[in-house]
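> Build the 3D model from these lines:
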Amino acid sequence: MSVVEHATLDQLFLKARSIHQFLPAEVSNETLRELYTLVRQGPTGFNAQPARFLFVRSPEAKQQLAPALSSSNRDKTIAAPLNVIIAYDENFHDELPEQFPAYDARSFFINNPSWIEPTARTNATLQAGYLFIAARALGLDVGPMSGFDNAKVDEIFFAGTSWKSLLLANIGYGDHSSVKPVGPRLDFGKAVSVL
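Model prediction:
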């Protein structure tokens, strides 16, 4: 039995689609703050919150991003009103004394450096999912992608920092006139086991 309205499930999951064309409406900074306020509430291991978000809006920043995009993603990304580079911070554990005061998790990662990168990637990927769902909850549409050169993005935008790019997404108010029907999804029996 659902505890939310069916319309909400439709907006977040059942009728939502990855969007590739957007209306020219701008996504305000106020909306971005509201979006992040939702995203940061999603659970992560040790409350680590390793994801970092660089929103790309200006034509100059988009032109910097363009050479790192695959040819199939370039035009739609430049045309979108807003792009986000979702990254993870390799030094996320430096925030843990404040974010997770119940346990000295920072020392755990300092003493076990091989855990840093996989922990950061896994939890930042979780946060990317939260971002997509939160964007839909706020009436935005999202077109996530992995078709880009991470090394170029990191060189252009994150040189000299501890941030590493993970995913890109286009965000805005979608043009639903060309949205195709949802693609096939795996049946329960193919994707789920219960022991």
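> Only C-alpha atoms from now on, for both contacts and neighbour counts.
Will do.
> just checking, what packs against the strand ranked longest in the chain?
Scanning the chain for the longest strand, with DSSP state E as the assignment, gives strand 163-172. If you count contacts as 3 or more CA pairs under 8 Å, 6 or more residues apart in numbering; DSSP states H and E, strand 163-172 packs onto strand 82-89, helix 116-137, strand 141-145, helix 150-157.
> What lies in contact with it?
Strand 163-172 is contacted from outside by 20, 22-23, 25-27, 52, 77, 80-90, 121, 125, 128, 135, 140-146, 148, 150, 153-154, 158, using CA atoms under 8 Å, 6 or more residues apart in numbering.
> Give the next helix or strand downstream of it.
helix 188-191 (DSSP states H and E).
> so what's the residue positioned nearest the centre of the chain up against?
In the chain, the C-alpha nearest the mean C-alpha coordinate belongs to A128, at 2.9 Å (CA atoms, centre = their mean). Contacts for A128 were tallied using CA under 8 Å, 6+ apart; they are A51, I86, L167.
> I have a second one here; can you model it like the first so I can compare?
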Amino acid sequence: MGTPLDDAGLDTIFRTARTFNGYTDQPVTEADIRKIYDLLKMGPTSANQQPARFVWCTSDAAKEKLAQCASGTNPDKIRQAPASVVIGMDENFHEELPWLFPHTDAKSWFTGDADKRKEHAFRNSSLQGAYFIIAARAIGLDTGPMSGFDPEQVNAAFFGDEPNVKVNFISTLGHGDPETIFDRSPRPEFEKFNRIV
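So this is what the prediction gives:
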């Protein structure tokens, strides 16, 4: 059993953490990126599928390529952030299951069923995208997840040689500038969307 986090830890990950629209000039390093991945990969996925594929955009050229795929105010957010990440999903994740989940022949559960693979890839890469946000917060960084982009453009730009990989969502990453956040939107009370049966 794990040790419960104290209030400061819960604040860092959930209660006072925010989605940022802009960042300070402090860089995101390769060491930061590797730290985030080494945490997020430990989060559970069905049969340890690990379908998420991450492209970390840190160069101006890579950020510009991603910005060209985004809409609304997102292009400037991407250009100005120290880093951005494309969270993709490998719809052929089952090819990796023999070593990721060696307890049984899990690959056979998905062979020949593209719709089932797509469903599982989306669900579990979404989980991994959420783990990315939590891991970034846990090491003192902030994120700006977004869905305002053209998925076909992103796929062509970043996964053109991997047609089995599709984008799920994208996010900026850095040390958040408090001046760029909005007032917190409402959060529902337990009774609004929960039932205990």
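> And the TM-score between them?
Overlay of the two chains. TM-score (TM-score structural alignment, normalised by the length of the first structure): 0.96; 194 aligned residues with a CA RMSD of 1.2 Å.
> before we move on, back to that, out of the contacts of A128 of the first structure, who has the most neighbours?
Greatest neighbour count in the contacts of A128 of the first structure, by other CA atoms under 10 Å, goes to A51: 27 neighbours.
> Wait, it touches A124, no?
Yes: at 4.3 Å, A51 of the first structure counts as touching A124 under the criterion of CA atoms under 8 Å.
> shared neighbours of the two, anything?
Common neighbours of A51 of the first structure and A124 (criterion: CA under 8 Å, 6+ apart): I86, A87, Y88.
> What's D183 of the second structure aligned with over in the first structure?
Matched to the first structure by TM-score structural alignment, D183 of the second structure sits across from P181.
> wait, what's in contact with that match?
Per CA under 8 Å, 6+ apart, neighbours of P181 of the first structure: none.
> And it, how far from G172 of the first structure?
Computed with CA to CA, to the nearest Å, the distance linking P181 of the first structure and G172 of the first structure is 20 Å.
> go on, L131 of the first structure?
Remark: distance between L131 of the first structure and G172 of the first structure (CA to CA) = 13 Å.
> Just want to know which of those two has more residues nearby.
The neighbour comparison of L131 of the first structure against G172 (other CA under 10 Å) goes to G172, with 26 against 22.
> For F132 of the first structure, see how far away the more buried one is.
G172 of the first structure is 11 Å from F132 of the first structure, by CA to CA.
> again, but for A51 of the first structure
Using CA to CA, we find A51 of the first structure at a distance of 13 Å from F132 of the first structure.
> what residues are shared contacts of these two?
By CA under 8 Å, 6+ apart, no residue touches both A51 of the first structure and F132.
> which of the contacts of A128 of the first structure lies closest to N73 of the first structure?
When the contacts of A128 of the first structure are ranked by distance to N73 of the first structure (CA to CA), L167 comes first, at 12.7 Å.
> before we move on, the earlier item: so the match of D183 of the second structure versus P118 of the first structure, what's the distance?
Distance, P181 of the first structure to P118 of the first structure, by CA to CA: 35 Å.
> Tell me, how many residues neighbour the closest residue to A157 of the second structure other than its chain neighbours?
Leaving aside its sequence neighbours, A157 of the second structure sits nearest to K65 (CA to CA, 6 or more residues apart in numbering; 7.2 Å). For K65 of the second structure, the neighbour count with other CA under 10 Å is 19.
> Helix, strand, or coil at K65 of the second structure?
Recorded secondary structure, K65 of the second structure: helix (DSSP: H, G, I helix; E, B strand; the rest coil).
> that older thread, now do the longest strand of the first structure against strand 82-89, angle only.
Compare the direction of strand 163-172 of the first structure with that of strand 82-89 by axes from the mean of the first three to the mean of the last three CA atoms, to 10 degrees and you get 160 degrees.
> whereabouts in the second structure does strand 163-172 of the first structure align?
Alignment of strand 163-172 of the first structure against the second structure: residues 165-174, by TM-score structural alignment.
> quick one: that stretch to the first structure mean distance?
Stretch 165-174 of the second structure differs from its equivalent in the first structure by a mean of 0.5 Å after superposition (mean CA distance after the TM-score superposition for the first structure).
> Distance from the chain centre to that stretch, please.
The chain centre lies 6 Å from the centre of stretch 165-174 of the second structure; the measure is CA atoms, centre = their mean, to the nearest Å.
> Ok, stretch 71-82 of the second structure next?
Taking CA atoms, centre = their mean, the mean C-alpha location of stretch 71-82 of the second structure is offset from the chain mean by 17 Å.
> do stretch 32-49 of the second structure as well
Centroid separation between stretch 32-49 of the second structure and its chain, computed with CA atoms, centre = their mean, is 10 Å.
> And it, what's buried?
For stretch 32-49 of the second structure, a neighbour-count test (16 or more other CA atoms under 10 Å) marks D32, I33, I36, Y37, L39, L40, K41, T45, A47, N48, Q49 as buried.
> ok, the fourth one touching I133?
By that I understand Y37 of the second structure. No: applying CA under 8 Å as the test, Y37 of the second structure and I133 come out as separate, 10.6 Å apart.
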